[in-house]
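1. here is a sequence together with a model predicted from it:
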Amino acid sequence: MMSEPFTIHVAEDVLIDLRQRLASTRWPDELPDADWDYGTHLSYLQQLVRYWHDSYDWRAQERLLNTFPQFKTEIDGIQLHFLHAKGKGTHSLPLLISHGWPGSFFEMYKIIGPLTDPERFGGDPADAFDVVVPSLPGYGFSGPTKVRGVSVARIAEVSASFMQDLGYERFAAQGGDWGSAISSVLGRSYPDKVVGIHLNFLPSRLNYKEEDATNEEERRWRERLARFSTEGSGYSRIQGTRPQTLAYGLNDSPVGLAGWIIEKFRAWSDCHGDIESVFTKDELLTNVMIYWVTQTINSSTRLYYETSQQGELLTGRVEVPTAVAVFPEEIAMPPRSLAQQHYNIQRWTQMKAGGHFAALEQPQALVEDIRAFFRPLRN
């Protein structure tokens, strides 16, 4: 594998075009008494777009992103952009961190320093990691996918090959959202290469048998999952069945793209309805910008379609040591009694705060849990 250093630099004409599109937005109507119950709230999005047009500084965000060493490579015809930060401890453990949708590698910007250089952040240098954070195939600076079949299973296969090519015979894996599914498949399929997996989300599509809901905790989870399926999963159904139809609007309208993504950051985070109590405007917009400037919203949503076509997400039990960090506002996490049907769970941590975007919402808590879990697995 030949990796080439990569520096993010978006052409100025892309930014000029963006500002023109923002300025000429044709806004929809909204009911006078509507809140977020109908979807992204009009007044909030208008406020955010004004900031985007008038004050947001993409070049400053580029400089932030470019403080991390980045590379590009190609594996079996799949383009891959990745961040690769070497640890500064005495014995760094390779750690592959996979993001999900509608996130990006940018989600991890707060945890990379503490994981790679724990001593500088008040930790033990023995807990250092070599951190590898790819942009998933079809996401961000990896660019659009070009072929059918780039599913979770295929991404896990590429990830295992990719880590070997980087010189890591054994490595740890971590993830939430799609990243949890990718890490799970890595642990299941490559137990000789993966020392353990740390998850801050558990795939709801795993085959939990109905008769296994034998206690109140399990029944509450099923009720919560049923509510999410009824009220919150419409995005997944359209992305899993007709992603191309959706893409025409989202790839053409930056406001449409922001409306589609921002609503998830509000709904899935521990923000109690106030999205900017958890994320800054710059954080929200930088994540959206990564989709916009790379034109990868279509290929990112296509992962839902490709994975739905492959059938069961995870066959067999994951026997490598597994840790689960349970953030209270995460989407319908199954209880440990059900999760351990599929995983060799060695650590189960109930977090005090946080939601779906753990690395952005509760970076310190996530870092401490990752360190603690992998500490005895380093030898």
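-> Yep, that arrived.
2. switch to C-alpha atoms for all contacts and neighbour counts from now on
-> OK.
3. just say helix, strand or coil for residue 133.
-> strand (DSSP: H, G, I helix; E, B strand; the rest coil).
4. ok, residue 320 next?
-> strand.
5. equivalent analysis for the one 10 residues further on, please.
-> Following three-state DSSP, we place residue 330 in the coil state.
6. residues near it, how many?
-> 21 (other CA atoms under 10 Å).
7. I'd guessed it sits against residue 355; true?
-> Yes: in terms of CA atoms under 8 Å, residue 330 counts as a neighbour of residue 355; the distance is 4.4 Å.
8. adding another structure so you can compare the two:
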Amino acid sequence: MASQFMRSTRLQFLTAAVIAGAICTVLPTPSHAAGVSPQQTAPQADDTSIRPFPKIHFSDEALQDLHRRIAATSWPSPELVPDATQGVQIATLRKLADYWQSGYDWRKVEDRLNALPQFVTTIDGVDIHFIHVRSKNKNALPIIITHGWPGSIIEQMKVIDPLANPTAHGGKASDAFDVVVPSLPGYGFSGKPTAVGWDPQHIARAWTVLMKRLGYKHFVAQGGDWGDAVTEQMAVQAPPELLAIHTNMPATVPDDIAKDLAAGAPAPAGLAPDEKNAYEMLDFFYKHGLGYAQEMTNRPQTLYGLEDSPVGLAAWMLDHDARSYALITRVFDGTPEGLSRDDILDNVTLYWLTHTAVSSARLYWENKLAFFEPKHITIPVAVSVFPDEIYAAPKSWAVKAFPKLIHFNTLPKGGHFAAWEQPDEFVSEVRASFKTVRPK
């Protein structure tokens, strides 16, 4: 993800850019995903129950079709430059495709997912899939964690048990959380909206409904990427049950800075070093990293090729931002840091098998908010800055954006997919962020 984007001029675009045996959920059943078990039933709009989610199992035929399509990839000629300035490099993608075809095992992630308690509930006519792990520790703090694009619940799988079972992972019983990880509408195993209107504000309201349905009288929320957009909208709406939020991709860019960025101007004089660094990171992203977002903001339905070619889908998902792309390239070049080849393909394969390339992209089209501009949040906010994020938010901006800033920390490593890349650091940050808001 990164942001919402307006639909015409560069100025409009960047002003907005300044940036996811039981009654079953609605699940796509395209030809290449046929065989997911069991059969799906249509959601009932008036059904507010929490239902067990069925066992995840895609048919052998669906996986064979995936392998056939990978093998049949029609490859373009190589890039004409020695770097990624023309896009995803063919050598990287061929390595990914080779491993996807001959070494990767989707069944392993199915087993890991099926080991987690999963549920579905219908909110405003859309089935919302979610993982829900209740801690065994008394007085655990409920938390809802939201992924983004090109992410999914795969991003959060490494942090669920450390948050819910802290004593097994170097924490204290008093650090425990009840963990709720939903799939955004149109993503993963959630249903696909059949009408427009599922923007971050709507999703934020739905998440509050979800937490109330689970019986929670108070809770906290966490998110990055679209997860931040949703989480910050929850904070704007400020339901009385929401105690605080934590974000690893905060909206802090001051209005004057946003205007200079939209104009493509050099960094203003007088910025502190960390502010100048943030400005330059954003400026680079706006000038060189928004191709995917422009298309999904304006014409998401046009992305038919992503539903037909798994390698095309992988290339589209890899080409998110320069630092994330560099991290993934290292994975397939044999020098991984934080992520493995299986991590990358677990996520891409989930998009492929659930047929959600286009439905997930529609969230960009739905959003009308400027992503990185402050939202006038008045409840407590915690911020963790990972240095290889799209931009490293300076504390001076965070203090202005969040009047009740209860935690701010800059980490030594990590990027856009913080929970996925650096789960230990992410868990430590979440524990520290909410320590002061836990009910006594």
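-> Here it is on my side, so go on. The structure presented is a predicted model; accordingly, all values stated were derived computationally and were not measured.
9. can you give me the TM-score here?
-> Once superposed, the chains reach a TM-score of 0.93 (TM-score structural alignment, normalised by the length of the first structure), with 376 aligned residues with a CA RMSD of 2.1 Å.
10. returning to what we had before: hey, what's in contact with both of residue 330 and residue 355 of the first structure?
-> 268, 269 (CA atoms under 8 Å, 6 or more residues apart in numbering).
11. tell me which residue lies nearest the centroid of the second structure.
-> Residue closest to the mean C-alpha point of the second structure, counted by CA atoms, centre = their mean, is residue 148 at 1.9 Å.
12. in the first structure, what residue corresponds to it?
-> In the first structure, residue 148 of the second structure lines up with residue 100, judged by TM-score structural alignment.
13. against residue 170 of the first structure, how distant is its match?
-> According to CA to CA, to the nearest Å, residue 100 of the first structure stands 23 Å off from residue 170 of the first structure.
14. same question, residue 356 of the first structure
-> Using CA to CA, we find residue 356 of the first structure at a distance of 28 Å from residue 170 of the first structure.
15. circling back: name the element the match of residue 148 of the second structure belongs to?
-> Using DSSP states H and E, residue 100 of the first structure maps to neither a helix nor a strand.
16. contacting residues around it?
-> So, once contact is read as CA under 8 Å, 6+ apart, residue 100 of the first structure ends up touching 136, 175, 176, 177, 178, 179.
17. am I right that residue 404 of the second structure is in contact with residue 381?
-> Yes: counting by CA under 8 Å, residue 381 is a contact partner of residue 404 of the second structure at 6.1 Å.
18. higher neighbour count, the two?
-> Neighbour totals were compared for residue 404 of the second structure and residue 381, and residue 381 leads with 28 against 16 (other CA under 10 Å).
19. the more buried one -> the first structure?
-> Checking TM-score structural alignment: residue 381 of the second structure goes with residue 322.
20. hmm, that match is touching residue 200, no?
-> No: counting by CA under 8 Å, residue 200 is not a contact partner of residue 322 of the first structure; they are 10.8 Å apart.
21. related to what we said a few turns ago, between residue 356 and residue 170 of the first structure, tell me which one has more neighbours.
-> The residue with more neighbours, out of residue 356 of the first structure and residue 170, is residue 356; 25 against 19, by other CA under 10 Å.
22. show me what that one lines up with in the second structure.
-> So residue 356 of the first structure corresponds to residue 416, using TM-score structural alignment.
23. check residue 340 of the first structure too.
-> Under the alignment (TM-score structural alignment), residue 340 of the first structure maps onto residue 399 of the second structure.
24. its match and residue 196 of the second structure, how far apart?
-> For residue 399 of the second structure, the distance to residue 196 of the second structure (CA to CA) stands at 35 Å.
25. more neighbours: which of those two?
-> The residue with more neighbours, out of residue 399 of the second structure and residue 196, is residue 399; 15 against 10, by other CA under 10 Å.
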